[in-house]
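Visitor: here is my input; please provide its structure:
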Amino acid sequence: MPNKHDELQVLLQDILSTFKAQFIEGVSEFEIITQLKKPPYSLFDDNALRDPLMLFQTHFVLFHSLYHLRNEWRAQSIGELNIGATLIKLQPTLSFDAALQVADPLGDYYLDWNNFSATDEAGVEDLLNRFWQAMAGGDMQYCVSQEALNEASFALQIDSLEGLSLIQLKQQYRKLQHANHPDKGGSVEDSQRVLQAYTTLHKYISNKQSQ
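Guide: From the prediction side, this is the model:
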């Protein structure tokens, strides 16, 4: 069974890495969440975000991925992603940045997945299951048209959904995302199409497995 922590982080980090132009201009957490609620992402749900605990969890998983993206872009010398609730901004990497060691308690907090929940491993798994369900719309009876399934399958180059596991879906998603991601020479539009297809099929397969 896929590790839901890794799955969520990879998906969010892939999406956020296509926001580079917005990060250069500067964007708020609220603006990012607003975008992630809409197509082609449809990752967050308004009803779920009315719950204070779910809102905190959404904030945490978003910042968890942002700090991972910051570290990745640091290592690639792309720039320094400054992360705050009111402004997230990508700035040029200065020549002395790499040698500068600065305490970063906020980064340490959000990068530590244990802070997502103080429960045991089984409790965290259950928490993540409920998080995914809520973000799918709060309804486990997720319905999707055959046309949408066909379009998503075509975008991910999947011949048949019969017997397709979440692990196989994730492997195909990673393969196509690697080829279509803007950082790999692809386009934002192609990357978004792959992301949308993945989230559609992930919700569909997860719902079938829960029945």
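
Visitor: from here on, just use CA atoms for contacts and neighbour counts.
Guide: Fine.

Visitor: does the closest residue to Leu62 other than its chain neighbours sit in a helix, a strand or a coil?
Guide: In space, not counting the residues next to it along the chain, Leu62 is nearest to Leu12; the distance is 7.2 Å by C-alpha to C-alpha, 6 or more residues apart in numbering. The three-state assignment at Leu12 reads helix, by DSSP: H, G, I helix; E, B strand; the rest coil.

Visitor: next: Lys89.
Guide: Going by three-state DSSP: Lys89 is strand.

Visitor: excluding its backbone neighbours, what's nearest Ser77?
Guide: Thr93 is the one closest to Ser77 (C-alpha to C-alpha, 6+ apart), at 6.5 Å.

Visitor: the structure of the following sequence is requested for comparison with the preceding one:
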Amino acid sequence: MTEDLDPRLELSEQVHALLLETPAGLSEYALIQLLKERHSSHIPNLPLTDKLVLFRTHFLVFNALYILRDQLWAEQSGALLISPLHIELQAYSSGARALSEHDPLREYYLDLNNLRDTDEAEVEKLLTSFWTRIRGGDEKIAALELFELHEAKHALDLSTIKHRYRQLVSQHHPDRGGNTERLQTINKAMEILQRYYS
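Guide: Below you'll find the predicted structure:
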């Protein structure tokens, strides 16, 4: 009797297939939409307007990406650039492995306890910390974190920030089932970032 394939490995295989079809890379949001279009049963088939659904979908996709990255390195068949704004398969480079050995994001997303232990209250804390950091003077960092641009691999410019802003507004607009409070937070973050990047 053959064992069933681990669902996480199945999701990483689906992600790999989609990345092979898009050699220029794509955003996390675009990847999630493609997975949904192909009726992937490994991510929630629910609107991303619910904070907990959004977190769980994001976590599962990033878990699959880090599994795939480790597999590609082990096989020396490729490398994977992982960022919410740009996910891309790249050629294998022997020096890249050293860069990932102490990657806290990798450790976070490969630990399924972080998925199980994060509830809606914890997700809400992430939004609350955004406002707390703004009041504490870390407004630029908080705004970049909200936009998931704080660890961008490339130099940021206003064009990239505006693109991400439009994605978030599209996701969270009340006319599309989003949350007005979340949209106000996104707008405030954009105001802050325009001051720094104009």
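
Visitor: re the thing from before, count the neighbours of the residue nearest to Leu62 of the first structure for me.
Guide: Using other C-alpha atoms under 10 Å, Leu12 of the first structure has 22 neighbouring residues.

Visitor: swap in the one 10 residues further on?
Guide: The local packing of Gln22 of the first structure (other C-alpha under 10 Å) involves 15 other residues.

Visitor: most distant residue from the middle of the first structure?
Guide: Phe96 (31.0 Å; C-alpha atoms, centre = their mean).

Visitor: hmm, back to that, residues near the residue nearest to Ser77 of the first structure, how many?
Guide: 15.

Visitor: ok, it - contacts?
Guide: Listed by C-alpha atoms under 8 Å, 6 or more residues apart in numbering, the contact partners of Thr93 of the first structure are Arg74, Ser77, Ile78, Gly79, Glu80.

Visitor: ok, the residues you listed in the second structure: which stay?
Guide: Contacts conserved in the second structure for the contacts of Thr93 of the first structure, counting by both residues aligned by TM-score structural alignment, their matches' C-alpha atoms under 8 Å: Arg74, Ser77, Ile78, Gly79, Glu80.

Visitor: quick one on the thing from earlier: so the residue nearest to Ser77 of the first structure sits in a helix?
Guide: No. Per three-state DSSP, Thr93 of the first structure lies outside any helix segment and is coil.

Visitor: quickly note the distance from it to Asp108 of the first structure.
Guide: Distance of Thr93 of the first structure to Asp108 of the first structure, computed by C-alpha to C-alpha, to the nearest Å: 20 Å.

Visitor: one more: Ser117 of the first structure?
Guide: Ser117 of the first structure sits 15 Å away from Asp108 of the first structure, going by C-alpha to C-alpha.

Visitor: how about Tyr198 of the first structure?
Guide: As judged by C-alpha to C-alpha, Tyr198 of the first structure and Asp108 of the first structure stand 30 Å apart.

Visitor: list just the nearest of the kept ones among the contacts of Thr93 of the first structure to Trp113 of the first structure.
Guide: If you rank these by distance to Trp113 of the first structure using C-alpha to C-alpha, Arg74 comes first, at 20.5 Å.

Visitor: what's the closest non-adjacent residue to that closest one?
Guide: Nearest residue to Arg74 of the first structure, sequence neighbours excluded (C-alpha to C-alpha, 6+ apart): Glu80, at 6.1 Å.

Visitor: can you name the residues that contact the one you found?
Guide: Residues near Glu80 of the first structure by C-alpha under 8 Å, 6+ apart: Arg70, Trp73, Arg74, Leu90, Gln91, Pro92, Thr93.

Visitor: thanks a lot, catch you later.
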